[in-house]
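Asker: Okay, sequence plus prediction incoming.
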Amino acid sequence: MTTLTEDKIQSILSNVIDENTGKDLVSSDNIKNISVDDEIVNVELLLKYPAANFHEELKGVVEEALSKEGVNYSNISINSKIPSHETQGVEALPGVKNIIAVASGKGGVGKSTTAVNLALALKSEGANVAILDADIYGPSQPRMLGVKDLRPQESEGGNMKPVMAHGLQSMSIGFLVDEASPMVWRGPMVTQALEQLLKNTEWEDVDYMIIDMPPGTGDTQLTLSQKIPVSGAVIVTTPQDIALIDAQKGLAMFEKVNIPILGIVENMSIHICSKCGHAEEIFGHGGGKDMAVDSKTNFLGALPLQLDIRTDVDEGTPSVAKDPDSQVTDMYQEIARKVAGILSLKNESVGAFPKITIE
């Protein structure tokens, strides 16, 4: 075995690929410290995204890489520190580090279900998470979170406190109006309502805010791109051709307003019969993955068409919250880590200058 040095260890780690970022640990700047004490190699990793359920697996990958190069004894520690990332040039939202828009080109593809489970999955990985329901005409998050009968409390500053649900900070127009009341509003009223929900809520130390977008490319999406600091967008689609066409429009819209696309989620990818185990691709096969390749973006993962996923949100206990050890939860957590990992590669926000008062 060659003499162990910090440079030698760093060279080994430069060949260890983090599956959540697609980059090696060195170039993605996740190495905090390396030290060699006699024959013991100490490596301290500081990830820029939450990955509590991935630490042991990553630790094993690092130990194996070191062992192959003749390192017999190693001590690997892994922690996370989530920074703020650059947005499209809009002023930061107080109390919120990163905003991720979850969007689709059309309704009915499971975008809201994906959004709430993605938020819960990020929380399970160790992040402080909020979810904003931006669908003014058809808010669904209050029911999905099981808090449709709650109302926001007023803060000391006269703003609203977010409604807590399953450990998430949440806000929706659905908390302020009756569930059965239609929102018969024109575009300007909708955009004003969205701004007020965002800016008149006292968010507290949020690492990631998930915004559940309405379908399409209308007023709400335009407001989001012009007035809300968005770190990145996730596109949800099904493999069906008509859904992919509309999803492509949504993706193109975000690109035009300089909001990075973090990747594509293919929902309702496959159905497995609970009685006989027969697998059937009801909406087609591989459309989301093909779209990601064509658009030169990331394919984040595929989710099944499964009865429990639908009934869980109808009951107010999304799958990740209801059954944290299920296979479906593992899928959502894997997607969440990829979303956060890909975002971690973006430039960090330098922050605003402090206010200076001269007396």
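Answerer: Cool, got the structure.
Asker: can we go C-alpha only for contacts and neighbour counts from here?
Answerer: Noted.
Asker: Against Ile173, how distant is Trp185?
Answerer: 13 Å (CA to CA, to the nearest Å).
Asker: before we go on, here's another structure to hold up against the first:
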Amino acid sequence: MAPSVSEEALNTQLSAPEPEHCPGPESEQAGKDDACNGCANQDICSSQLPKGPDPDLPIINSKLSMIDQKLLVLSGKGGVGKSTFTSMLSWALAADEDLEVGAMDLDICGPSLPRMLGAEGETIHQSNSGWSPVYVADNLGMMSISFMLPDPDSAVIWRGAKKNGLIKQFLKDVNWGEHLDYLVVDTPPGTSDEHLSVSTYMKESGIDGALIVTTPQEVSLLDVRKEIDFCKKAGIKILGLVENMSGFVCPGCKGESKIFKPTTGGGEKLCNDLNIPFLGSVPLDPRIGKACDEGVSFFDEYADSPAATAILDVVDALRDQIEINLDSLTLND
């Protein structure tokens, strides 16, 4: 039987819903922040709930110490293909049979990785060693709130504290085995609760870097600049940016045309302006959507697509950036 979300995630010992800008019941500002004025939970937060260092952090650090590379996939805007790219990045890494890969879906309100990785309808199991991820290949496991929902159409209507509790459980309780080479974390758009939680909980163990996904239009780049600023403020190294949907590839003639034309130079110019590695451009191919809907590897089904070649080139560039990052850390030590 699949575990349900624990009491830690669902119950915060509060007598009323948290206000919109609640600092969280475990925060040092709980009961003291401006948002707490007039809140029915103010007395509970200021006197009864524990404060200080989170006792779960040592457990999280111990779990994450068994993972070599921890990567966040970010986008400032929804609809740029971030989850699609996360799924293809996971498939591409797992194509190397010597690697153990994990994919974690932190888009709590809109989990889509289970469908894209062919695990929709599966359940996770709980044992003394923790939650077992769902394996879509011998060396590719994944974790998502989708596996805990009673119905795939169920809406997750949670405030920040409950989201934070579930993210903590994913990092603390999921048993990835004795060793994981890559953990690819798919985050929702923006710079909100999920991003703050994962960066806080993973800070001590270290996030190896972030991959940022955008499309060529300035509307997308406006939000990407905010995501880049978030990474800088959170101390997360940006491994690079990939420009998705940079053109359209005809499956028949293999001809390519621009659909979303860059009006300000696109992702490559943004990277040049901000001194960020540009990992490459990925064209549109309608068969990518088909592969994601069917939960199969795009590379296995359509290896001849220019989009497949472009994605694999981006993955190679990403792994090169990881090696450069590791080399620089070694030199600094």
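Answerer: Nice, thanks for sending it over. Computed from a prediction, not measured in an experiment: that's the story for all the values here.
Asker: which one of Trp185 and Ile173 of structure 1 has more residues nearby?
Answerer: Between Trp185 of structure 1 and Ile173, counting by other CA atoms under 10 Å, Ile173 is the more crowded of the two (24 against 11).
Asker: The more buried one matches what in structure 2?
Answerer: In structure 2, Ile173 of structure 1 lines up with Ile145, judged by TM-score structural alignment.
Asker: Tell me where the stretch 51-200 of structure 1 has strands.
Answerer: Here the stretch 51-200 of structure 1 has its strands, by DSSP state E, counting those that start in this stretch, at 73-80, 96-103, 129-133, 163-165, 168-172.
Asker: hang on, the earlier thing: looking at it, the match of Ile173 of structure 1 is touching Ser112, isn't it?
Answerer: No: Ile145 of structure 2 is beyond contact range of Ser112, at 9.9 Å (criterion: CA atoms under 8 Å).
Asker: ok so, going back, could you check what's spatially nearest to the match of Ile173 of structure 1, not counting adjacent residues?
Answerer: Closest residue to Ile145 of structure 2 apart from its sequence neighbours, by CA to CA, 6 or more residues apart in numbering: Ile108 at 6.3 Å.
Asker: The one you found pairs with which position in structure 1?
Answerer: So, by TM-score structural alignment, Ile108 of structure 2 is matched to Ile136.
Asker: average offset between the stretch of helix or strand Ala292 of structure 1 belongs to and structure 2?
Answerer: When elements are assigned from DSSP states H and E, Ala292 of structure 1 belongs to helix 287-295. Compared with structure 2 after fitting, helix 287-295 of structure 1 has a mean deviation of 0.9 Å; criterion: mean CA distance after the TM-score superposition for structure 1.
Asker: And that helix, what does it pack against?
Answerer: Other helices and strands packing on helix 287-295 of structure 1, by 3 or more CA pairs under 8 Å, 6 or more residues apart in numbering; DSSP states H and E, are helix 241-256, strand 261-266, strand 299-302.
Asker: Over which residues of structure 2 does the longest one lie when aligned?
Answerer: What that stands for is helix 241-256 of structure 1. Using TM-score structural alignment, helix 241-256 of structure 1 pairs with 218-233 in structure 2.
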